[in-house]
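In: Just the structure for this:
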Amino acid sequence: MTRALLLSLSFLLALGVTAQAPAPSAAEAVRADDGSLVVRAPRVDVAPTLDGRLDDAAWAAARPADGFRQQTPQPGAAPAFQTEVRVVRDADALYVGARMHDSAPDSVVARLFRRDTNGYSDWFTVQIDSYDDDRSAFAFALNPRGVRRDYLLSNDTQQDDDWDAVWDGAAAVHADGWVAEIRIPLSQIRFQSGTPEWGINFTRRTARLGETSSWSPLSVQDDRYVSLFGTLAGVATAEPGRGLEVRPYAVTRATRAPVVEGNPFDERAALASSVGADLTYQLGSGLTVTATVNPDFGQVEADPSEVNLSAYETFFSERRPFFQEGTDIFQTTGATLFYSRRIGREPSAIVPEARYLDAPEASTILGATKLSGQVGDWSVGALSALTARESAPFVTGAGVEGVAAVEPATSYNVVRAQRRFRDGATTVGAIGTGVHRMQLDTPSLADRLPGDAVAGGVDVNHRFGQGTYQAFAAAFGSSVSGSAASIARLQRASARYYQRPDADHLAYDPERTRLSGVSALAGVSKIRGAFTYSGLVLGTSPGFELNDIGYLRQADQIAQEASVAYTLTQPSPAVRYLRLALYQSAGWTWGGEQTLLRLAPSVSTTFSSLWSAAISGDFRTGALDVAALRGGPALRTDPSVGVSGSVATDRRRPLRLIADGAADWRLGTTGRSLSAGLEASYRPAPNATLSLRLSGAHVSRPDQYVTTRSRASALDYVVGQLDQSSVSVTLRGDIALTPDLTVQLYAQPFLAAGRYDRFARVADPGARRPEDRYRALDATLDTDGAAYAVDADADGTADYAIGRPDFSVAEMNTNAVLRWQYRPGSALFLVWSRGQSQFDPSGTLDPLNGFPDLFLAEPRDTVLLKLSYWFGG
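Out: Next up is the predicted model:
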């Protein structure tokens, strides 16, 4: 009742003051019962014009929100300059007007760059928790040149920069500072009709001072964010948009590529076109349906180059817009049940008889649909996608032509629901995923891919002690079924290695047709204050499997983690931020074999000069590596000591440098790794940024796995001394002609080489001394340099051969992208990309010749033109 009377009184006062005198400070007058700040959004008949002036009559109807406090560098202190914000609305949109006072307006940092770039500039941001759930928010940011950024906030603190909304804004610098005006269509934010209040906060970044301030106070010593917002009143009668948004597009792609002599499928030049559409429909109940038909998922920037010699799959980030946006609901605590890069993946079947194969680079996605939003205290999400059956023509070595199925038609599905309690302080969620593969009618498909895979579970997050502490727990299960051959492949996969001869807790069964498992974790953490800590325990059974639609690096593990941290703000005149932390972890297999014992201290700081630095250590005891021999016995690892660090100069300067490096030594062996990088970022003009990063690494590993070979008396697990080096150069250039017309340039040449020698077989994999662990092999390189003949028993006769594992690889990825948003939500892309690569088995790294030779390698060039148009309210 008190809160309602206060809000009513505030509204009446606002009307009276509008007619008689300047409005009083919101900080003086309007607070909710819980002490949080309140700002009201009165409805206006005539919407303000976005011109960066704040002189429209509509703004006079609104009481200003002021009284900002620093978030950094001194939480809670008054900022250098005050900020005033007003909010009004009409039937279609919410309008936010902000005046950023500044005694030196000519020093306001007003740079021009591509939309969604969080560049060095002054910024004003409004963040709206329209579900009023204290966990999620829609954020809209504007800089003094009118550059726009938007992003989503979920789970209170997690930020998703890939979300894009259709909205508008204008900004201008004046004699007393600068002004930002923002129009946010109600169709672009999600809320339920009749919600009386929303959460809201405003933040301001004053770049030249390195200062961030906010209306509702925030702190780097508090791992909460959305739950600390103030209140936006006056929105009870707002109605969410219920219209249909359609974004059709057309793409034309021209490719010129090198051809392999004799390959009938290679084409020097090719031209292809396609059309498709994305559709969004708001159901009006807080739910939104998004669908895509024949989506174009071309990636503007390629995945980074690498040489992966580990047993595990590399995790790559998602770059496809449909799967980037609005999928935060599918995130779960403790396990990645949904990894969207599985959808539309490269076909996986092997055609052993093919000498030449014309397989697609990715599976065709016929269509995909998402449902997301909130109903009452429930957050829900569902996604379904269907990929086509893929076939590939091939030619055998004898010239026989054929067509082979390389990927079945597949249905991918995920559903998620989460219920909040205690105003969002407690959440309970559930998730389920399913993959169904159709027409596994050939051995190349049925023997490699399971027909069905399901997974699901529950997770709980609970904050208590006035938000100071957080407890969390989760439990998941999975089941995969298919042919005996496909399940046997899963049993032998690097996530579990059921075939390990020394693992009594594992039982490899080549006849089984189902693999099932469970995973669970629980933990507690302190998230407020200068001193914080956390701890968790995790257990994953050997049969747990997620990799049909999720991502799982390793099953068969029991893990424990703990960390403590102490954070200080402005501890001395020379230091504005200091964080001391200590991390500890340990791991075992399901059978009790210890695989990890690690201790990692770290220190990070930001100086008053706005230089920053960090250093960390890494200490590991000897343990067992269950993946080192690729299904062989667990191999003893040696103790190691590591250190890493970085230094970054003041980002306010036109030229900024970042240097980083790391080193690791395996005690008692020749094993070591070294890496270093130097990045320079330069702003030659207010609308341009150039960056150059040089990086190099060297790894010397005395027991890198090479192969497994059989002889009459035993299996030999062959390892070798690997010396691997790599160098790369990454160049980026961004030029903004207007906030809506930009050019981006990118190039990355990459060289890597590895040479093996001192081959040995594993004699006693659990021995603590390296000299007891291995026995040297007599390996002789044959005359054509393609293989080694190995005399394993020293009888003068070769027992087996191993292919020469040395390698030298070179790759070059280059692209240029022109983006023009010619109207809100509509864009034109013109993209040129080039890929070049080389390989030879020399094992030598020669950057002085390697980089010039790479530039001369025959390229694969692609030019792409994409045009999209947004229809919506």
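
In: Every contact and neighbour count from this point should use C-alpha atoms.
Out: Will do.

In: element containing the nearest residue to residue 83 once chain neighbours are set aside, please.
Out: Once flanking residues are discounted, residue 83 sits nearest to residue 100: 4.7 Å by C-alpha to C-alpha, 6 or more residues apart in numbering. Here residue 100 sits within strand 93-101, counting by DSSP states H and E.

In: And the top helix by length along the chain, what's buried?
Out: Assignment by DSSP state H gives helix 2-20 as the longest helix of the chain. Residues of helix 2-20 classed as buried: 7, 10, 11, 14, 15, 17, 18 (neighbour count, 16 or more other C-alpha atoms under 10 Å).

In: Strands of the stretch 701-850 of the chain, start to end?
Out: Assigned by DSSP state E, counting those that start in this stretch, the strands in the stretch 701-850 of the chain fall at 715-738, 741-762, 774-776, 778-781, 787-791, 800-803, 807-823, 826-840.

In: I'd like the structure of this one too, to check against the first:
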Amino acid sequence: MPTGNKTPAGRVLFILLLLLICSGTATVGAQQKKSIEAVRTPDKMKIDGRLDEPSWPDAPSAGDFIIYNPHNGVPSSKRTEVRVLYDNDALYIGAMLYDEAPDSIFMELGERDEGDINADHFWIEISPFNDGLNGEMFKVSSTNVQIDNKLTTGDSWGHNDTWDAVWESHTSIVAEGWIAEIRIPYSALRFPGAENQLWGINFWREVRRNRETSSWNFVTKEFGATIAHLGELTGIRDIEPPLRLSLVPYVSGYLEHVSDEPGVGTSYNGGLDLKVGLTESFTLDATLIPDFGQVQSDDHVLNLSPYEVRYNEKRPFFMEGTELFNKGNIFYSRRIGGTPHLVRDVHGMIEDSEIVTRNPAEVSLLNATKISGRTDGGLGIGLFNAVTNSTWAEVENVLTGETRHIRTEPLTNYNMLVLDQTMKNDSYVSLMNTNVIRAAEKDEHFYTANVTGFEALLKSANRLWSASAGGSLSQKYYSAAETALGHSIGFNAGKTGGRFRTDYNFSLLSDTYDPNDMGYLRSNNEISHSLDFGYNTYEPFGNFMSTRTAVEFNYSQLYNPMAFTSADVELSGMVIFMNYWSFSLDLEFSPWGENDYFEPRTSDMSMYYHRPAAVEAGFRGDTDKSKRFYIEASGEYYRAWSDYGQHGYMWAFQPEFKVSRHFSFDYSISVEKMFNDIGYVSADPAEGITFGKRNVSTITNTVSGALVFTASSYLTLRGRHYWSRADYDGNYYTLQTDGALLDRIYSTTVDNSDVNTNFLNIDLIYTWRFAPGSELSLAWKNAIRGEGEQIITNGLENFSELFSMPQTNSISLKILYYLDYQNFRKLFRSK
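Out: Next up, the predicted model:
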């Protein structure tokens, strides 16, 4: 039997792999960091987009930009000059972005942090600790729209756009192109307390009309996030990290009307956000009596699955500066101020003569605090604490008129600690812990929960190979004598850079592992393996700008009892054309089907439903987003091989219109149909677990628009209607121990399984950023939610019925004002 690489085919394969690895190594090794010196300025700097202060010509310029996209590694087609100044308070960046056709520069306006508008862009990536893992990005459009992000190593760009800093910028169009002038106060940065600073920095430019993106220090597409490719900023010396102290007090008022209740309710709120620099590198952020009533409404859905729906975080305090707390995947901030534990159990806790008169669906947040930063040695430390108030339902006895209260959530304290040590080659090791303490007698609902975890990532010197490992231990303390322990383990290794990529991933979640008191885990009790191979091209050829192909093999089993659950193969491919259109295809095949232990909803995993072998195919296509009109479209098709004939499809279509530089809107529709779907209906000790056959239809329509008056004043609209119905066809089954189904008679007159669900949300918000960090917002929100057992198949009839359902309308005004200690100090010093 042939072994090793003795066969011709084996030798050829070995040589090809060696060439791929060596070519990637050569690419990385050829890179050299550029360096630019910052010059101290004695001038009183005015940020006006003119660069006319005497110090600007004294600073050396950074030029010779290199294209990132489309022709990675080729000199930029546009000349760019960037200079850096500094004083005791701030860093100043002046960029002259030459363009032979300044009248052709794209000039669309957008909201704050709207980075995909049709405008040219210039931005800075900066890492004061120069560790290749953490930093900040400050980006400005040709129309002076500001965008700022935290930089991480999460993906190819590694941007976390939930961070907002207070900084200044101004842009102007001139005969030679356009100018960007930026002031970044030291209070927006964290940096070592060294006499001579050495920071990582890179400058970027996007020419929107030809979609060319280039950078000062070369960034290869073949590996790593952009923060791993920074040049160096020298010359900054004898600066002291300033006292970072800022307050953002707010006041807000609400008018609210619920359609089936008389009158209009009013409420007023006031609170404070506080930011304090504890040291040059560590910051305390706190919010006291916060008000998040104006955040975008959640996209609610009809959930027929056994899993909890995960909703994205939209509250600013929990989105900004939380990079450290995302380590280990044990922190889900929506747990804080979420739904009370017993909100759905109240009706089962009352007498026949009692009714529930009040049952709050949301816990009140009293305060939250986070401390985060990084030492000169690269040790990141994060501390988080939040306190939520007790929540009570009110119950009235209709015979006596007496009322009583049922506690649905006690006073609760949430805590998290993270330690994250950076190492060379963009590697790190982290330790994290979450702890939830409820001020109540411990029982099955109110207990103390603790999760401790670690993760580590190691990369090779050329960043082409990596290995990571992690694990967590969850603990629940119901009483001094009763605890529940669970654990998770994960491992990943492979070639994660270059054109050819491959990696193996292993994950183990015990049946008792539960981080969900402060985290989110869709399901536990699983062991999974995956092995994938991919090949990417980054250089344009023919009509193709870049391509990506991959194949992935997955195998999963239950942890307890040890049993097979699924095995599948996934194929995917994507291409970006030279005209910036893109198209992707995905194919997934499950030849042995799936033994689903979660759909039967048994706590001991004693039953499973065998899903038949199936295939699923999907596509996605986009046109050029730099055009005034572009389209996104996608679709999927699913078919199972069974006697029940399960099949379905989904399609989505989204056109966007950029009507003018001030006004844009988009409309999206998605339609999902599943025919002869089999799912859980009910469970009874005598009759067993009942499944039913149903047709599930979901249609979602969303309209979004923005009317932008200036870069700091805009009106936004988002309206979403979600309509989903599950129509059971009268075929019901009893689940057998081998995963099969046995026909049975099921009385739908006792329990009608059909469901028709509607959600309508409209958010109309005017925002005026009247000063740096300060904001006035006026919002109107409309919410309609309805669910019934009568199936409506006609769309017009359903829409007309929608407005007969209970709805909530609210109008709110919120004003917050940014107060910074450094501004007051300079004001008094000038006087």
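
In: Show me what the residue nearest to residue 83 of the first structure lines up with in the second structure.
Out: With TM-score structural alignment as the criterion, residue 100 of the first structure lines up with residue 97 in the second structure.

In: from what I can see its match touches residue 77, true?
Out: No: Residue 97 of the second structure is beyond contact range of residue 77, at 11.5 Å (criterion: C-alpha atoms under 8 Å).

In: Tell me which of these two has more neighbours.
Out: residue 97 (24 against 14; other C-alpha atoms under 10 Å).

In: which residue sits closest to residue 166 of the first structure, ignoring its sequence neighbours?
Out: residue 825 is the one closest to residue 166 of the first structure (C-alpha to C-alpha, 6+ apart), at 5.4 Å.

In: again with residue 464 of the second structure
Out: residue 497 is the one closest to residue 464 of the second structure (C-alpha to C-alpha, 6+ apart), at 4.2 Å.

In: The aligned partner of residue 55 of the first structure in the second structure: neighbour count?
Out: For residue 55 of the first structure, the equivalent position in the second structure is taken to be residue 52, counting by TM-score structural alignment. Counted by other C-alpha under 10 Å, the residues lying close to residue 52 of the second structure total 11.

In: how close does residue 52 of the second structure sit to residue 92 of the second structure?
Out: 13 Å (C-alpha to C-alpha, to the nearest Å).

In: the strands in the stretch 1-150 of the second structure, which residues?
Out: Secondary structure of the stretch 1-150 of the second structure (DSSP E, counting those that start in this stretch): strands located at 35-37, 39-40, 66-69, 80-86, 90-98, 121-127, 135-141, 146-151.

In: now for these, which one comes closest to residue 376 of the second structure?
Out: For the strands of the stretch 1-150 of the second structure, proximity to residue 376 of the second structure was assessed by C-alpha to C-alpha; strand 121-127 is nearest, at 12.6 Å.

In: What does residue 33 of the second structure correspond to in the first structure?
Out: In the first structure, residue 33 of the second structure lands on residue 36 (TM-score structural alignment).

In: tell me the secondary structure for the residue nearest to residue 319 of the second structure when sequence neighbours are not counted?
Out: Spatial nearest neighbour of residue 319 of the second structure, chain neighbours left out: residue 162 (5.3 Å); criterion: C-alpha to C-alpha, 6+ apart. Classification of residue 162 of the second structure using DSSP: H, G, I helix; E, B strand; the rest coil returns coil.
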